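Engineer: whatever this is, show me its structure:
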Amino acid sequence: MTGTLTRRRLLITGASSGIGAATARLAASAGARVALIARRDAELTALAEEIGGLAVPADVTDAAALIAAVDRAADELGGLDGVVASAGVARPIHVATDDPADMANLVQVNVIGLLHTLRATVPHLIASGAGDVVVLSSLSGRRVPRDTMGVYSGTKFAAHAIAEGLRLELAEHPVRVTTVAPGYVATPIADAATGSDADRFRADVAAHGMSPVTVAHLIVTALTTPREAELVELAVRPTGE
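Structural biologist: You can find the predicted model right below:
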């Protein structure tokens, strides 16, 4: 990390586990006031109590509920200085033969959920006068690693494009946009994966996955970089992948 998050007001989606939870703990330890968004109320409340944060349960695919949660967080924190959009799912599936419902879920969470998050938070970040957006994508948003990752990679290619488009859109505003693109990370996303290739996917993550804390450090680095600089993309892979 290159600075402090003292008094920074940060909102994190996907905060009940994995990278989101690790980022919440690290940001709080660096002085941030943290609002947590995820669907799982019990896990979110427990983490909020642990770090002295604010739990605002919501599903990122529900635009109205998400806007209400973000507005509540901004109201209780007195504004927002940063958002970490880390909500996501992974499903290793074949385009031609696997369940279309799995494909739709990938798009709804990883793309539509991201768009809902940005639309709900960006006005608050502009109002702060020095905001940050961190979009959690993947190395699979830079290439398709194997035959069952085409749909997932498509959603992460979209995340990269959305983040870059937002950067251009916000060129006249004091809001930075960083994309963080990790390879395998050992999170519950792998445990919940479904599809014809789920077992191999879980085995690869178990063998090579980085700690979520490693990715959280990159996110906090982006948030604490001096304002004269903007980290456009942080791409990282496990050394053994």
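Engineer: only C-alpha atoms from now on, for both contacts and neighbour counts.
Structural biologist: Noted.
Engineer: residue 92 versus the residue nearest the centre of the chain, what's the distance?
Structural biologist: For the chain, the residue lying nearest the average C-alpha position, counting by CA atoms, centre = their mean, turns out to be residue 86 (1.3 Å). In this structure, residue 86 lies at 19 Å from residue 92, with CA to CA, to the nearest Å as the measure.
Engineer: stretch 29-48: end-to-end distance?
Structural biologist: 13 Å.
Engineer: I meant to write stretch 81-89 there.
Structural biologist: As for stretch 81-89, its first-to-last residue distance stands at 26 Å under the measure CA to CA.
Engineer: all helices of the chain, in order?
Structural biologist: Counting by DSSP state H, the segments of the chain that form helices are 18-29, 41-51, 63-77, 100-107, 113-128, 150-169, 188-191, 198-208, 212-224.
Engineer: so which of those helices comes closest to residue 175?
Structural biologist: Distances from residue 175 to each of these were compared using CA to CA; the shortest belongs to helix 113-128, at 6.4 Å.
Engineer: and the angle for that closest one with helix 63-77?
Structural biologist: Relative orientation of helix 113-128 versus helix 63-77 (axes from the mean of the first three to the mean of the last three CA atoms, to 10 degrees): 30 degrees.
Engineer: how about helix 113-128: buried residues?
Structural biologist: Counting neighbours by 16 or more other CA atoms under 10 Å, one finds that the buried residues in helix 113-128 are 113-118, 120-122, 124-126, 128.
Engineer: quick one: it to helix 100-107, angle?
Structural biologist: Here helix 113-128 runs at 10 degrees with respect to helix 100-107, directions being taken by the same axes, to 10 degrees.
Engineer: helix 113-128 packs against which elements?
Structural biologist: Other elements packing on helix 113-128 under the criterion 3 or more CA pairs under 8 Å, 6 or more residues apart in numbering; DSSP states H and E are helix 63-77, strand 82-85.
Engineer: switch those over to TSV; also include distance to residue 155 and mean neighbour count.
Structural biologist: Output for those, formatted as TSV (distance: least, CA to CA, whole Å; neighbours: other CA atoms under 10 Å):
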stretch	distance to residue 155	mean neighbour count
helix 63-77	18	18
strand 82-85	14	27
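Engineer: next, the structure of the following sequence, for comparison with the previous one:
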Amino acid sequence: MALSGRKVLITGGSAGIGAATARALTSQGAHVAVLARDGERLRAIARETGARPIPADLRDPHAVPRAVEAAGDELGGLDALVNNAGSFRLGAVRDGRYADWQDMVELNILGLLTASQAAVPFLTRSGCGQLINISSMSGRQEPSAESGVYAGTKHAVRAISDGLRHELHGCGIRVTVLSPGMVLTNRGEYISDPQLREATARWHEEQALDPADVAAQVCYVLAAPPDVHLVEIALISARQTP
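Structural biologist: Just a heads-up that it's a prediction; the model follows:
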């Protein structure tokens, strides 16, 4: 399928994978809306790409349906939702902070659920609806001591996506999980422990994927023929230790 004219909403669209996806899709003629809570960065991406900015906090269950509705109105419908917004926090449970756990659960799981629920009517009407959920290699592997909670949220994304694939099959909506390894985005800047934050930044600099490489896979999924249902794409940098 050609991407030109496709109507796509991207959550977490103000930076990282989301911003790279907005650049990739708009360069190929797609009509894009970007949703994020950082209004300043969101407007900057909108000016750069021509995407419609939709400011909203995915942690607010009342704001999300209104934001998805606004995106659908701005674009004249939705053909795809890219659930990219997420929170990456590392740390052992015994030293963990409730606020970090809450942020990951609210963004990585509940934000994905509320955005998906609000988008389903639009995607059903599209006739070629697609739902792309950005998970992680952490959701496919045994976690380390420091990544257990984050990995747990990404395992949940895979399980939810599998359930949605069954649920939405009769609506003609395809559900794909995209599971990248380390991606050079915020370099772990929100990690509380300074030593772990420094080590994560170093690992990202040495081994992480460029966000544009992940965005290219989003474009690949969206361009799949209507009769091809891609279940999952997992990828890591060739520099990342398997």
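Engineer: which of the helices of structure 1 sits most buried?
Structural biologist: When the helices of structure 1 are scored by mean count of other CA atoms under 10 Å, the highest mean neighbour count falls to helix 18-29 (a mean of 23).
Engineer: just give the closest residue to the aligned residue in structure 2 for residue 138 of structure 1, not the sequence neighbours.
Structural biologist: In structure 2, the position corresponding to residue 138 of structure 1 is occupied by residue 136, as judged by TM-score structural alignment. Using CA to CA, 6 or more residues apart in numbering and skipping the chain neighbours, the partner closest in space to residue 136 of structure 2 is residue 179 (4.0 Å).
Engineer: can you pull the contacts of the counterpart of that neighbour in structure 1?
Structural biologist: Alignment of residue 179 of structure 2 against structure 1 is given by TM-score structural alignment, with residue 181 as its counterpart. Under the criterion of CA atoms under 8 Å, 6 or more residues apart in numbering, the contact partners of residue 181 of structure 1 comprise 136-141, 233-236.
Engineer: most surrounded residue in those?
Structural biologist: If you count neighbours using other CA atoms under 10 Å, the busiest of the contacts of residue 181 of structure 1 is residue 137, which has 29 neighbours.
Engineer: doesn't residue 156 make contact with that residue?
Structural biologist: Yes. Taking CA atoms under 8 Å as the definition, residue 137 of structure 1 is a contact partner of residue 156 at 5.5 Å.
Engineer: was I right to think residue 77 of structure 1 contacts residue 9?
Structural biologist: Yes. A contact is recorded between residue 77 of structure 1 and residue 9 when judged using CA under 8 Å, the distance being 6.5 Å.
Engineer: which neighbours do the two have in common?
Structural biologist: When contacts are counted by CA under 8 Å, 6+ apart, residue 77 of structure 1 and residue 9 are jointly contacted by residue 33.
Engineer: how about structure 2, which residue sits the furthest from its center?
Structural biologist: When each C-alpha in structure 2 is compared with the mean C-alpha position (CA atoms, centre = their mean), residue 94 comes out farthest, at 28.4 Å.
Engineer: which one in structure 1 is aligned with that residue?
Structural biologist: In structure 1, the residue matched to residue 94 of structure 2 (TM-score structural alignment) is residue 96.
Engineer: same thing with residue 73 of structure 2?
Structural biologist: Aligned against structure 1 by TM-score structural alignment, residue 73 of structure 2 finds its counterpart in residue 75.
Engineer: repeat for residue 188 of structure 2
Structural biologist: With TM-score structural alignment as the matching criterion, the partner of residue 188 of structure 2 in structure 1 is residue 190.
Engineer: leaving out the residues flanking it, which one is nearest to its match?
Structural biologist: The spatially closest residue to residue 190 of structure 1, leaving aside those adjacent along the chain, is residue 202, at 5.4 Å (CA to CA, 6+ apart).
Engineer: please name the residues that touch that neighbour.
Structural biologist: If a contact means CA under 8 Å, 6+ apart, then residue 202 of structure 1 has 190-191, 193 as its contacts.
Engineer: of those, which are reproduced in structure 2?
Structural biologist: Listed in the original numbering, the contacts of residue 202 of structure 1 still in contact in structure 2 are 190-191 (both residues aligned by TM-score structural alignment, their matches' CA atoms under 8 Å).
Engineer: so which of the contacts of residue 202 of structure 1 is the closest to residue 104 of structure 1?
Structural biologist: Compare each of those with residue 104 of structure 1 using CA to CA and the shortest gap goes to residue 193, at 14.2 Å.
Engineer: what sits against that closest one?
Structural biologist: Taking CA under 8 Å, 6+ apart, we find residue 193 of structure 1 in contact with 89-92, 202.
Engineer: kindly recompute the last result at 7 Å.
Structural biologist: By CA atoms under 7 Å, 6 or more residues apart in numbering, the residues touching residue 193 of structure 1 are 90-91.
Engineer: same deal with residue 153 of structure 2?
Structural biologist: Counting by CA under 7 Å, 6+ apart, residue 153 of structure 2 touches 105, 108-109.
Engineer: how much space between the residue nearest to residue 236 of structure 2 when sequence neighbours are not counted and residue 141 of structure 2?
Structural biologist: Excluding the flanking residues, the one nearest residue 236 of structure 2 by CA to CA, 6+ apart is residue 181, at 4.6 Å. Taken as CA to CA, the spacing of residue 181 of structure 2 relative to residue 141 of structure 2 amounts to 11 Å.
Engineer: returning to what we had before: closest to residue 19 of structure 2 out of the contacts of residue 153 of structure 2?
Structural biologist: Here the nearest of the contacts of residue 153 of structure 2 to residue 19 of structure 2, counting by CA to CA, is residue 108; it sits at 17.5 Å.
Engineer: what is the burial count for that closest one?
Structural biologist: Residues contacting residue 108 of structure 2 under the criterion other CA under 10 Å number 28.
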